[in-house]
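**Q** structure here, sequence nowhere to be found:
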């Protein structure tokens, strides 16, 4: 990851700390993917297998949305405005609710959500920066009230306290209840159980295979 934002009239060791709204105004228009971490703009550059896994999940969710006629959609890009003003996240996949998204004050002007009611499900596919997915983003999505959050750790990179021992590919599904997330871990041939998509049929093994395949 690479920090891209720094005021030219500040010392190199004192980069400008942006708020979320300042980040929106200064968002680079080069087609890249960027997040705001502790007030610094960070470019997100996923590897090929990461994109293969995310693409497969997105395709399967889209099929379910159309098959069941659900009032949901998956945007190409959507920022999440967390409670912390110096953070901004760009989930790998986010499922939005057509029936509630119009009430979000950030949606129409910035393709951004700021309330949990706007979303049904957020998904992060784990890369080498797995700690943010399991900690900072988890806490912020919980505070925001996003009802369901997946951490797709298809390479088993997370700490043993998070995914168990021995470490292996794991999908952690966090479900909001009484303003707190509870988690269920899925591994191997387990089918991922999703409250938002109860008829979905994806196994962890399929995601691992997608991450290993080269077409």
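**A** Everything's here; your move. Just so we're clear, the structure is a prediction, and the values are computed from it rather than from any experiment. Residues are numbered from 1 along each chain as shown.
**Q** C-alpha from now on. contacts and neighbour counts both.
**A** Noted.
**Q** what is the neighbour count of the closest residue to residue 72 other than its chain neighbours?
**A** Among residues not flanking residue 72 along the chain, residue 97 sits closest, at 4.6 Å (Cα to Cα, 6 or more residues apart in numbering). If you count neighbours by other Cα atoms under 10 Å, residue 97 ends up with 18.
**Q** the strands in the protein, which residues?
**A** Along the chain, counting by DSSP state E, strands occupy 2-3, 34-37, 40-43, 72-73, 79-80, 93-97, 112-113, 119-125, 148-153, 170-177, 180-187.
**Q** ok, and what's touching the last one?
**A** Read it as strand 180-187. Outside strand 180-187, the residues that touch it by Cα atoms under 8 Å, 6 or more residues apart in numbering are 142, 163, 168-176, 192, 203-205.
**Q** then this one, side by side with the first:
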């Protein structure tokens, strides 16, 4: 669950206020306090970070995954704190908010993002997908390991699903992966990883 703090603020006010502890997002001027993720959620995030770092290191790509950076959609008093944010480091020189606010806004800076679904699944499927498409983020993963999303997004019957959104001619096209299906990543086409391996990350000792 998330809790909205009622005062309406600008993104600049939010970025200057945002404390080091806790996790907050700004949704159209409203500060939203994000709940503490479950252990399985954190295990899956950690597993994906390990796999992506290994892959971009192997390919000698100039990428990095920050811990607490924000993504700001254009012309919006909104700022998202993602589960996994892959940055294209050479493009950070063009980001006006990077040095002082750890914030990026340009699609060229963001090859890939990942959200691991919690109870507020509508944010991931409805709002964030639209904003990431508008920014021009080339690839967006929604890892719905509990099968919480609406049937129009993950099918019927509902089951754990990974949705990979690929930007094609400025619009997202989505592919769904379940069970032992090998995921297909446009950014990392040689990544050898199944949906079930990702879901099981929280169960590994």
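**A** Received the coordinates, thanks. Please read all numbers here as calculations on a predicted model, not as lab measurements.
**Q** with adjacent residues omitted, what lies nearest to the aligned residue in the second structure for residue 117 of the first structure?
**A** Counting by TM-score structural alignment, residue 117 of the first structure corresponds to residue 108 in the second structure. With sequence-adjacent residues excluded and distances taken as Cα to Cα, 6+ apart, residue 108 of the second structure is closest to residue 91, at 6.7 Å.
**Q** that neighbour: how many residues sit nearby?
**A** Residue 91 of the second structure, neighbours per other Cα under 10 Å, totals 15.
**Q** what's it aligned with over in the first structure?
**A** Under the alignment (TM-score structural alignment), residue 91 of the second structure maps onto residue 100 of the first structure.
**Q** how close does its match sit to residue 117 of the first structure?
**A** 7 Å (Cα to Cα, to the nearest Å).
**Q** you'd agree residue 26 of the second structure is up against residue 73?
**A** No - assessed by Cα atoms under 8 Å, residue 26 of the second structure is found out of contact with residue 73, at 10.8 Å.
**Q** can you tell me the centre-most residue of the first structure?
**A** residue 91 (2.7 Å; Cα atoms, centre = their mean).
**Q** so what does residue 69 of the second structure match up with in the first structure?
**A** So, by TM-score structural alignment, residue 69 of the second structure is matched to residue 78.
**Q** can you count the residues close to its match?
**A** Residue 78 of the first structure, neighbours per other Cα under 10 Å, totals 20.
**Q** quick one: it and residue 68 of the first structure, what's the gap?
**A** Taking Cα to Cα, one finds residue 78 of the first structure at 23 Å from residue 68 of the first structure.
**Q** longest helix of the first structure, counting residues only.
**A** helix 48-68 (DSSP state H).
**Q** so that one matches what in the second structure?
**A** Counting by TM-score structural alignment, helix 48-68 of the first structure corresponds to 39-59 in the second structure.
**Q** which of the residues in the matching stretch are buried?
**A** Using 16 or more other Cα atoms under 10 Å as the test for burial, stretch 39-59 of the second structure gives 40-45, 47-49, 52-53, 55-56.
**Q** returning to that earlier point: closest to residue 17 of the first structure among the contacts of strand 180-187 of the first structure?
**A** Within these, distances to residue 17 of the first structure taken as Cα to Cα reach their minimum at residue 142, with 24.2 Å.
**Q** the closest one matches what in the second structure?
**A** Under TM-score structural alignment, residue 142 of the first structure pairs with residue 133 in the second structure.
**Q** contact partners for its match?
**A** 167, 170, 171, 172.
**Q** how about residue 88 of the first structure?
**A** So residue 88 of the first structure contacts 20, 35, 36, 37, 79, 80, 81, 82 (Cα under 8 Å, 6+ apart).
**Q** make JSON lines out of those and add distance to residue 127 of the first structure.
**A** As requested, the contacts of residue 88 of the first structure are arranged in JSON lines below (distance: Cα to Cα, whole Å):
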{"residue": "20", "distance to residue 127 of the first structure": "24"}
{"residue": "35", "distance to residue 127 of the first structure": "15"}
{"residue": "36", "distance to residue 127 of the first structure": "17"}
{"residue": "37", "distance to residue 127 of the first structure": "16"}
{"residue": "79", "distance to residue 127 of the first structure": "19"}
{"residue": "80", "distance to residue 127 of the first structure": "19"}
{"residue": "81", "distance to residue 127 of the first structure": "21"}
{"residue": "82", "distance to residue 127 of the first structure": "21"}
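**Q** kindly reformat the residues you listed as JSON lines containing neighbour count.
**A** Formatted as JSON lines, these follow (neighbours: other Cα atoms under 10 Å):
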{"residue": "20", "neighbour count": "23"}
{"residue": "35", "neighbour count": "23"}
{"residue": "36", "neighbour count": "25"}
{"residue": "37", "neighbour count": "19"}
{"residue": "79", "neighbour count": "21"}
{"residue": "80", "neighbour count": "26"}
{"residue": "81", "neighbour count": "23"}
{"residue": "82", "neighbour count": "23"}
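**Q** ok, of those residues, which one's closest to residue 121 of the first structure?
**A** Nearest member of those to residue 121 of the first structure, counting by Cα to Cα, is residue 80, at 12.1 Å.
**Q** cool, thanks, talk later.
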